[in-house]
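# Whatever this is, show me its structure:
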Amino acid sequence: MTLPIRNGRIRLSQGQIFWREVGQGVPIVLLHDTWSDGGEWLAVVDLLAEQYHCLMPDLLGFGESERPRLHYSVALEVDCLAEWLEALRLRRVSLVGVGVGAWVAASFALKHEEKVDGLVLLAPEGVQVVGAAQRWRGGRSLLSRVPLARWLLNLVAPVAKLLGWRSVLKLQERVRLWRRSPAASQIMFNRRPVEIQAEYIGGASSGSTSGPTRTPSGSTGTHGQHLSWLKAPLLLLQGDAESSLIAAQIRVYTDAPRAQVQTLPGQDLLQTAPDIVARSIHAFMRNNIRSND
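Predicted coordinates for the structure are as follows:
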């Protein structure tokens, strides 16, 4: 039976947050992907809502949440998440996240360990691996205020369409998506490299997967935190056909002491296999999380 979705809005110190929620019981907060909003979790929570209280916020600057003119960062989203949970009087939750949502979830768990029972993460951002710097440079150039790279891409796109150059057309569509998501674009690309690196919670500047990223101040990730200090149980869901970049990011996340990886068939699991994702979340909750009652 599909339960009715309830919508909510609340004004926080930084802006208004919109969220969807359904069900009752142990609370699970599901944080959306980098270029998406909380609605992408609906197919998953439809299978969880009979047993859990599922909440799906749009992060500040995303979806139907307010988009104030702020300097967006993971730290800002973590602080907004903390304020939102306090306003809803949710003392302890389990966090599920994908992409930037996973980065926010893990950073929140490091900063507020007393509020997090466990984490389930997919395609997690927030660590430095081989290929990340190249992706940043590409995204930065395509979103630059001096749009030379974007101009060249648009110039060649008609030819690419005629010749069937799918990679060029996919890149053009990706840039359109990035430009529709200014908060995500700023968090991922439109910040100084040193600021982005300061918010990484794992990986090394050399691209290895051992040890933290060091910032000029000598700190380790956001607020001096690193995955090796994460106390909550962590489940990493990985498709067996995911990109090498996602696989490398997941390997870094296994630095967390209580991390386990579950490999599932396919890729882009949230979109292609929401039923399998829901079953994995339920099994993790059953085995690791006790009721807050």
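# alpha carbons only for contacts and neighbour counts from here, please
Noted.
# isn't residue 23 right up against residue 6?
No - shown here, residue 23 and residue 6 do not form a contact pair, counting by C-alpha atoms under 8 Å, at 9.3 Å.
# Neighbour count for those two, which is higher?
residue 23 (21 against 11; other C-alpha atoms under 10 Å).
# where do the strands sit along the stretch 51-200 of the chain?
Secondary structure of the stretch 51-200 of the chain (DSSP state E, counting those that start in this stretch): strands located at 52-57, 93-99, 116-124.
# name the helices or strands packed onto the second one?
In other words, strand 93-99. On a contact count with 3 or more C-alpha pairs under 8 Å, 6 or more residues apart in numbering; DSSP states H and E, strand 93-99 meets strand 26-31, helix 100-111, strand 116-124.
# Buried residues, it. List them.
For strand 93-99, the buried set under the neighbour-count rule, 16 or more other C-alpha atoms under 10 Å, comprises 93-99.
# Just name the closest of the residues you listed to residue 31, please.
residue 97 (4.6 Å; C-alpha to C-alpha).
# which one of the strands of the stretch 51-200 of the chain lies closest to residue 259?
Going by C-alpha to C-alpha, the one of the strands of the stretch 51-200 of the chain nearest residue 259 is strand 116-124, 9.3 Å.
# What is that closest one packed up against?
Using 3+ C-alpha pairs under 8 Å, 6+ apart, strand 116-124 sits against strand 93-99, helix 100-111, strand 234-239, helix 244-253.
# And this one, please, so the two structures can be compared:
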Amino acid sequence: MQAPPIRIARIRLAQGQIFWREVGKGSTIIFLHGALTNGSQWLPILDQLGCRYHCIAPDLLGCGESESPPAAQSIHSQAECLADYIEALHLEDVYLVGHSMGAWIASHYAIAHPERIAGMILLAPEGVDLPDRHQRWAQELQLTSPMPLIPWGLKLIKPFSKLFNRHHRISQLLDYRHQLLACPTSCRLLFKRREAEIAQEMLNEKLGDLKTKILVLQGGQDHPMQILQSKTYTKLAPYAKLRMLKNGGWDLVEQWSEQVAREIEQFLVTTVTRR
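This next block holds a predicted model:
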């Protein structure tokens, strides 16, 4: 069965105007995108589930076509905006699907509002503190630095990089820098805040309070530290289950949309049956 046409809408909240895509009827699923993208990331999933479920994919505050608020942002403020958004649309008993940064925001919302959540599916969730966090984000900080010595250096040596078989890697880094600069809100939320702010919003000490059924989807070919992060999340959240997609990488939504859609639907069917 083919999904009906996708609708677009906007609503003004206290934090700013939110833009979203919406399709279908039935149980409501809200999809929260990852760091370097927007709600359009979920279009392949909406095409597959929109004929059976009410699917909503907003652009997070400051991303895509949603407004950037004048006040400083945090994961907590994004979760508060999500709460106001769900309240404004009069939604109850929703399922949250979050990828990366979106999973971090979804978790904060679920901890604060357990009565409004029917369940969560999280893909490669961010927000679990591991010893390598500063190391993982050091490259991003260097690539987006106001004094971008490393990007300048990469551009200078790129014409000679083929001599050293490094042309592909240098091109990847420069493309990644362009992606980062195009998503300033995500950069700030993940690694451009004071350490005390970021540490306060890490989930390690909070996941034990999650009383929601959670399915964590993780690509088996993703970075080892991301795999460890998903395993740690699952260990700390009492009702979380980890599902490893053996051949999947970091781009589960884009490259494994059919399998992700099946996992989401199976989770919803199982959750409804047991309630």
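# now the strands of the stretch 51-200 of the first structure in JSON lines, with distance to residue 140 of the first structure?
Formatted as JSON lines, the strands of the stretch 51-200 of the first structure follow (distance: least, C-alpha to C-alpha, whole Å):
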{"stretch": "strand 52-57", "distance to residue 140 of the first structure": "27"}
{"stretch": "strand 93-99", "distance to residue 140 of the first structure": "18"}
{"stretch": "strand 116-124", "distance to residue 140 of the first structure": "20"}
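# Among these, single out whichever gets nearest to residue 138 of the first structure.
Across the strands of the stretch 51-200 of the first structure, closest to residue 138 of the first structure is strand 93-99 (C-alpha to C-alpha), at 18.0 Å.
# what sits up against that closest one?
By C-alpha atoms under 8 Å, 6 or more residues apart in numbering, the surrounding residues in contact with strand 93-99 of the first structure are 26-34, 102-105, 115-125.
# so where do the helices sit in the second structure?
43-49, 75-88, 101-112, 133-143, 149-157, 167-181, 184-191, 195-201, 224-236, 252-255, 257-274 (DSSP state H).
# So which bits of the shortest one are buried?
Right, the one you point to is helix 252-255 of the second structure. By 16+ other C-alpha under 10 Å, the buried positions in helix 252-255 of the second structure come out as 252-253.
# How about the fifth one?
Neighbour counts using 16+ other C-alpha under 10 Å place 150-151, 154 of helix 149-157 of the second structure among the buried residues.
# do the longest one as well
Buried residues in helix 257-274 of the second structure, counted by 16+ other C-alpha under 10 Å: 257-258, 260-261, 263-265, 267-268.
# can you state the direction angle for it and strand 94-99?
Helix 257-274 of the second structure runs at 150 degrees relative to strand 94-99, counting by axes from the mean of the first three to the mean of the last three C-alpha atoms, to 10 degrees.
# Distance from helix 257-274 of the second structure to the middle of the chain?
18 Å (C-alpha atoms, centre = their mean, to the nearest Å).
# Just tell me what residue 107 of the first structure corresponds to in the second structure.
When the second structure is aligned by TM-score structural alignment, the residue opposite residue 107 of the first structure is residue 108.
# my read: its match touches residue 81, true?
No - using C-alpha under 8 Å as the test, residue 108 of the second structure is too far from residue 81 to be in contact (11.4 Å).
# which of those two has more neighbours?
It is residue 108, of residue 108 of the second structure and residue 81, that has more neighbours when counted by other C-alpha under 10 Å, with 23 against 20.
# ok, the more buried one - contacts?
75-76, 79, 203.
# Between the two ends of stretch 140-150 of the second structure, what distance do you get?
The stretch stretch 140-150 of the second structure measures 11 Å between its terminal residues, going by C-alpha to C-alpha, to the nearest Å.
# Which part of the first structure matches it?
The aligned range for stretch 140-150 of the second structure in the first structure is 139-149, by TM-score structural alignment.
# Buried residues, that stretch. List them.
The neighbour-count check on stretch 139-149 of the first structure (16+ other C-alpha under 10 Å) flags 139-143, 149 as buried.
# Distance from that stretch to the middle of the chain?
24 Å.
# repeat for stretch 175-193 of the second structure
Put simply, stretch 175-193 of the second structure sits 14 Å off its chain's centre (C-alpha atoms, centre = their mean).
# In the first structure, what stretch matches that stretch?
By TM-score structural alignment, stretch 175-193 of the second structure lines up with residues 173-191 in the first structure.
# for the strands of the stretch 51-200 of the first structure, which one sits closest to residue 176 of the first structure?
Taking the strands of the stretch 51-200 of the first structure one by one with C-alpha to C-alpha, strand 93-99 is closest: 18.4 Å.
# Kindly calculate the angle that the closest one makes with strand 234-239.
Using the same axes, to 10 degrees: strand 93-99 of the first structure against strand 234-239 is 30 degrees.
# ok and strand 93-99 of the first structure relative to helix 74-87, angle-wise?
150 degrees.
# Quick check: strand 93-99 of the first structure compared with the second structure, mean distance?
Once superposed with the second structure, the aligned residues differ from strand 93-99 of the first structure by a mean of 0.5 Å; criterion: mean C-alpha distance after the TM-score superposition for the first structure.
# what's the spacing between that strand and its chain's center?
8 Å.
# Output the residue interval of the first structure matched by stretch 259-270 of the second structure.
With TM-score structural alignment applied, stretch 259-270 of the second structure matches the range 276-287 in the first structure.
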